[in-house]
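Asks: Prediction below, plus the sequence it came from.
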Amino acid sequence: MPGQRSLCLQVISLYKRSIMKMRYLISCVKILIVVLVLTLFLKFCIERSAFTQLSSNRNLNRPSYGQKGLSDKASLLTPVVRKERCIWEPPPKRNVIPKIKLDPTKFLYPGIRSGPNNQMRQLLKIVHVAILLNRTLVVPNFYSHFSVGQQIVQPYQRVDVDRICGLVSCVTLETFQKVCNGTFHNVFLQKQNFPGNFYITTAKDTGLAIRWPWDKTTNKVKSTSGLTVERIFPNKQLSLTEIKEYFNVPKPCALYPGHADDMSFFYLKPSLPLPDMVEDISKLQEDDLKFAIMEAVGALPQVIDDIALAYSQKVFKGDYVGVHWRYDDSDWARHCTVFKDPTCKNFKRISGKHIATAIHNDLQKSMTKFTQGINIYIAAPPSMLTFAQSIVTELKRLNSTFHIASQTLKEFVTDKIDSCFKKNNWHFGDTLSLIEMALMQRSEYFYYSKSSTWSKNCQQRRWFVPQNGKLAVMKYEASIFDLSEAVLMSGS
């Protein structure tokens, strides 16, 4: 019928138009895909060409830290390829010119042990000894806490290597191994000897042989092959002059084990910074030199400082009070059995309520300083978390203006960790402890734990946090143990 035929023709016409539109759309998509592919290919070629050009101009075999570094201006002129990288990766190598240039043919390796904070205190002394002996410092391995097996910690995960090598001439352990041909030549001791296990572990971790034990009479071991290894052991505490006298030997590769803590580093008066280049070490005041060592060795890795700052800005948004309560049965209590610390008399009797009351009473005189309420951060060992929570509960009960962190540091840091954290062997507990130290050194007030190297290192570093544009300005500090003990004894 005519009507049906007309309808069929209309349907066929519509179908043909649809096919044509579909073909047109497909053609457009194809053209877009081709254009996109060409654009990406062109971009890749341009970037590849630029990368090749930059790579050809870069010094890809930069020297180790030490004598042959480029000047600061030369470093600035060196092209840098910028790329996104994980914050936990080793920092890019920089060419650092040390203020104190040491003999590039003689070296001193710090044999540091014990807990992480004792390692830092030992390193202070050993850097001083390296300067006295005019021996280039070898940047050493560090170790995590013995409670987790004292695993090796890479230097960049514990200290700011550039800061240390900006003070004294440094080389890496790898350079030291090559120069020393696989063996130490001397071991420098004072009044403290070390057990055989120390030497065995040090040899294993450094890749350099230490032949132990020594002959009791000569302090030497003669092997059928290799050099004689000599132990210099006067068996007494040496003065600075005696250190230079006893350990002034010609052989290049020396080990200096971390001896008993040198507390003189922690009772220094603020001093002016050292000049950009120290030509004559003998003209420096001893306290000035120690203060410079304390500033350089005490600097935490940049990533640690950055995370502490980001956390404090997000959580506190202003000044805050830091509290460190260290007195746990699982570790610190060794002070009671080994060192007979007088603090042991009452540390188990002090409760979270005593500590909270002590903080509250001491802050009464400063309430007006904190106009937005008082932010408080409590640092404590992992085994003391329940106890720390009892302090928080009591603080909130005593004063509603006390603000405790709404997000824990552990939660905050977990969000910042990616796959390269484990790839680069960062230890989570060790890292958290360092970030807490960075928080304590930035705090406006600090309630420290006496008889704690962790607290003592925080106090040391607080000298070097800028305040009103100046360094070496002492901020408020008080012993949380003494304050809490006073509350305990008063019966409050």
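Replies: Arrived safely. Please read all numbers here as calculations on a predicted model, not as lab measurements.

Asks: contacts, neighbours, all on C-alpha from now
Replies: Fine.

Asks: The stretch 151-300 of the chain: strands as residue ranges?
Replies: For the stretch 151-300 of the chain, the strands defined by DSSP state E, counting those that start in this stretch occupy 152-153, 170-171, 186-188, 220-221, 229-232, 253-257.

Asks: hey, which of those strands is tucked in deepest?
Replies: Among the strands of the stretch 151-300 of the chain, ranked by average contacts under mean count of other Cα atoms under 10 Å, first place goes to strand 170-171 (a mean of 26).

Asks: could you say what helices and strands that one packs with?
Replies: Here strand 170-171 touches strand 136-138, going by 3 or more Cα pairs under 8 Å, 6 or more residues apart in numbering; DSSP states H and E.

Asks: Which SSE is immediately downstream of the strand it packs on?
Replies: The helix or strand immediately downstream of strand 136-138 is strand 142-143, counting by DSSP states H and E.

Asks: now for the strands of the stretch 151-300 of the chain, which one comes closest to Val129?
Replies: Minimum separation from Val129 across those (Cα to Cα) falls at strand 253-257, 8.8 Å.

Asks: How far off centre is that closest one?
Replies: Relative to its chain's centre, strand 253-257 lies at 23 Å (Cα atoms, centre = their mean, to the nearest Å).

Asks: For that strand, which helices and strands make contact with it?
Replies: strand 107-111, strand 186-188.

Asks: What are the contacting residues of the last one?
Replies: The reference is to strand 186-188. Residues from elsewhere that reach strand 186-188 (Cα atoms under 8 Å, 6 or more residues apart in numbering): Val229, Glu230, Arg231, Ile232, Phe233, Phe247, Lys251, Cys253, Ala254, Leu255, Tyr256, Pro257.

Asks: Report the spatially closest residue to the third one, excluding sequence-adjacent ones.
Replies: To tie it back to what came earlier, the one meant is Arg231. Taking Cα to Cα, 6 or more residues apart in numbering, and ignoring the residues beside it in sequence, Arg231 has Val187 as its nearest neighbour in space, at 4.7 Å.

Asks: picking up where we left off before, among the helices and strands packed on strand 253-257, which comes closest to Cys170?
Replies: Short answer: strand 107-111, nearest of those by Cα to Cα, at 8.8 Å.

Asks: name the helices or strands packed onto the closest one?
Replies: helix 116-133, strand 136-138, strand 253-257.

Asks: another structure for you, compare them:
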Amino acid sequence: MMFIRNLVKVLGAGISVLSLTTLWSDREYLIGIHKIKYGVSRERNSVYNSTASYSKTVETKLQRIVQEQKLPSAPTQLPTRLSNNTAIHSCELQWNILNLNVTVYEADKVEAQTQKEPEQSYVPPLLYPDPEITLNRTSYLIPDLIWGPNNQLVGFMESVFVAIKLNRTLVIPSFLKHNTDKQFKRGSRNKISPLHRVDLVALCKYVSCVAVDQFQRACNFQIDGILNIRFMKPKDFAVIERDTGMKLNRDRESGEVLLIPKNGTSPSRLRLTFTERDITSLFTHEAKCVVYPFPFFDVMTEDKGSQHVLYSRLSSNAFQKQADVPPDVRLMASIFKHIPRPAYIRQIAADFIGFMTYGGRFMSSHWRYNEGDYLANWHCGNKEINQKRCDKARNYTSRVYAERLSSKAKALAKRNLEVNSVYIATPRTDLSFVRNTSRDLAEFTDSLKIYHSLHLEEFMKDRYKNCEFLTPHFEDIVSSVEMEICSRAVSFLGSLGTTWSGNVFKSRMQLKQQEHETSPDYIFRVK
């Protein structure tokens, strides 16, 4: 550790004020990291206390050195971090490189306004000036996202696909928090900046995109039309106006909103799905500023005479650009590749993995079967397959889960892929189940330690305590970091029927790291 290296430097070659300052800060960090490494549970307190005692002993030696060399007893002003372990005064994470107006993206309600003199000639600047795919600069498509964070991500990727096919510049929308997030506010739209969900630099280098406030200005705060893929009720129109901060441009005589195409949906046809070849024939229109409402599993692909959700057809072959991959699947794979998680999310994940594994390998899992959400009646009762999954999950004990993890680790060891840790991502409401799993794991192996969100949260609060931008959306950010961690594990056991696990599987296929399993594997399966 940097702390020990600094101590050797002090004892072996004398000490300077600068070295002492760095050492002093590392001493504080040593306790924090061991608190993460060994946990803060009651059974680990002795380890943590011994670590703190050790640090105190070293500090006493340092104080003696200070006195002998007549140096100040403590630095009066610590410098910005001099090593890679932690930040002292400044945040080491970069997040708003594109300087988006975060207030516009996260305001609960932006009052639509109309400029007195519309700027007909105004063309908003691209977030990245020379993208790989250049789209029409005076025609726009903005998605209005819906449901949970990973459903939103799927819908966002479908929106990029449609924007490319329609030759419309993509407008980067707001995302939304999950309704189980402890920072979720009832009665609020709970918007979150896209900077916390996707790497906009990577995306906007790939395809033409603009910020929402620039889009509002170019469109004079008016929406010209809506893709008619959902049967729209008056309340849906109100949601679109609220989310975009713009007014719908209605016909002066009839008061109707332009739906593209007009006959796309009806009370007897609530939803319109479409394939790649349908997009231009259905949605081509001269309207300038168009909304893609509530996208999710809308874009289909044909395979052996039947239609399937295009996103679900992403596979290792698609990411490896195999010759037999259909063009629409290949394009969706390319879009997925260019929408990685934000760079700062990837950095946090890499930092935590280093401390969790000490440079070794680890496996990961996603336990999603929580009461009140996945196991709620509205989910379990809407399909026979969901009912089977729910029944299996309710009868799946922590001991059985521990045995599953142990057997997976042993299978990896037979392939010379020994792991020393397992990270389990789970909703906060199921942490007690994961703790019980950790307890039961000792019956099967003593070489694996389980980590979960509480370890990650404490790590983040300690290491990035000066990164204030994390605070308003901390739980949402933790979930994104967990997805990145699971994507980088040697092996991943997912939960059936969840877009969270599905997106991790696709991330693993796209990353295709050496030694890592890329074929989907689950905690359990049902027939």
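Replies: Perfect, thanks for sending it. Note that the structure is predicted; figures quoted are calculated from it, not measured.

Asks: number of nearby residues for Ser438 of structure 2?
Replies: Per other Cα atoms under 10 Å, the neighbour tally for Ser438 of structure 2 reads 21.

Asks: Just give me the match in structure 1 for it.
Replies: Per TM-score structural alignment, the equivalent position to Ser438 of structure 2 in structure 1 is Val392.

Asks: What of Pro327 of structure 2?
Replies: Pro327 of structure 2 maps onto Gln285 in structure 1, by TM-score structural alignment.

Asks: Which part of structure 1 matches the helix ranked longest in structure 2?
Replies: The longest helix of structure 2 (DSSP state H) is helix 45-69. Mapped onto structure 1 using TM-score structural alignment, helix 45-69 of structure 2 covers no residues at all.

Asks: Check which residues of that helix are buried.
Replies: Buried residues in helix 45-69 of structure 2, counted by 16 or more other Cα atoms under 10 Å: Val47, Tyr48, Thr51, Ala52, Ser55, Leu62, Ile65, Val66.

Asks: Beyond it, next helix or strand please.
Replies: Moving toward the C-terminus from helix 45-69 of structure 2, the next helix or strand (DSSP H and E) is helix 102-106.

Asks: Packing partners of that next one?
Replies: Counting by 3+ Cα pairs under 8 Å, 6+ apart, helix 102-106 of structure 2 packs on strand 191-192, helix 212-218.

Asks: Counting by contacts, list what the shortest one packs against.
Replies: Contact analysis of strand 191-192 of structure 2 by 3+ Cα pairs under 8 Å, 6+ apart lists helix 102-106, strand 175-176 as its packing neighbours.

Asks: The last one maps to which residues in structure 1?
Replies: If I follow you right, that is strand 175-176 of structure 2. Aligned using TM-score structural alignment, strand 175-176 of structure 2 spans residues 142-143 in structure 1.

Asks: so what corresponds to Val8 of structure 2 in structure 1?
Replies: Here Val8 of structure 2 stays unmatched in structure 1, going by TM-score structural alignment.

Asks: Could you count how many residues lie near Val8 of structure 2?
Replies: When neighbours are counted by other Cα under 10 Å, Val8 of structure 2 registers 12.

Asks: cool, and Asn179 of structure 2?
Replies: When neighbours are counted by other Cα under 10 Å, Asn179 of structure 2 comes out with 15.

Asks: That one: what's it in contact with?
Replies: Gly148.

Asks: now it, what's its secondary structure?
Replies: Under DSSP: H, G, I helix; E, B strand; the rest coil, Asn179 of structure 2 falls in the coil class.

Asks: any idea how far it is from His452 of structure 2?
Replies: In this view, Asn179 of structure 2 and His452 of structure 2 are 21 Å apart by Cα to Cα, to the nearest Å.

Asks: what do you get for Gln94 of structure 2?
Replies: The value you get for Gln94 of structure 2 to His452 of structure 2, if Cα to Cα is used, is 25 Å.

Asks: These two: who's more crowded?
Replies: A direct count of neighbours by other Cα under 10 Å for Gln94 of structure 2 and His452 places His452 higher, at 19 against 13.

Asks: Neighbours of the nearest residue to Gly182 of structure 1 once chain neighbours are set aside, how many?
Replies: If the residues on either side of it in the chain are set aside, Gly182 of structure 1 comes closest to Leu208, at 4.6 Å by Cα to Cα, 6+ apart. Around Leu208 of structure 1 sit 20 other residues, with neighbours defined as other Cα under 10 Å.

Asks: so who does Leu208 of structure 1 touch?
Replies: Going by Cα under 8 Å, 6+ apart, Leu208 of structure 1 touches Gln177, Cys180, Gly182, Thr183, Phe184.

Asks: residue in structure 1 matching Ser312 of structure 2?
Replies: So, by TM-score structural alignment, Ser312 of structure 2 is matched to Phe266.

Asks: The closest residue to its match other than its chain neighbours: neighbouring residues, count only.
Replies: Closest residue in space to Phe266 of structure 1, ignoring its immediate chain neighbours: Gln460 at 6.6 Å, by Cα to Cα, 6+ apart. When neighbours are counted by other Cα under 10 Å, Gln460 of structure 1 registers 19.

Asks: could you measure Gln460 of structure 1 against Thr201 of structure 1, distance?
Replies: Here Gln460 of structure 1 is placed at a distance of 30 Å from Thr201 of structure 1 (Cα to Cα).

Asks: ditto for Leu439 of structure 1
Replies: 33 Å.

Asks: The two - which one has more neighbours?
Replies: Applying other Cα under 10 Å to Leu439 of structure 1 and Thr201 shows that Leu439 carries more neighbours, namely 23 against 12.

Asks: secondary structure class for that one?
Replies: Going by three-state DSSP: Leu439 of structure 1 is helix.

Asks: Ile19 of structure 1 too?
Replies: Three-state assignment for Ile19 of structure 1 (three-state DSSP): helix.

Asks: coming back round to it: and the longest helix of structure 2, what does it pack against?
Replies: helix 17-38.
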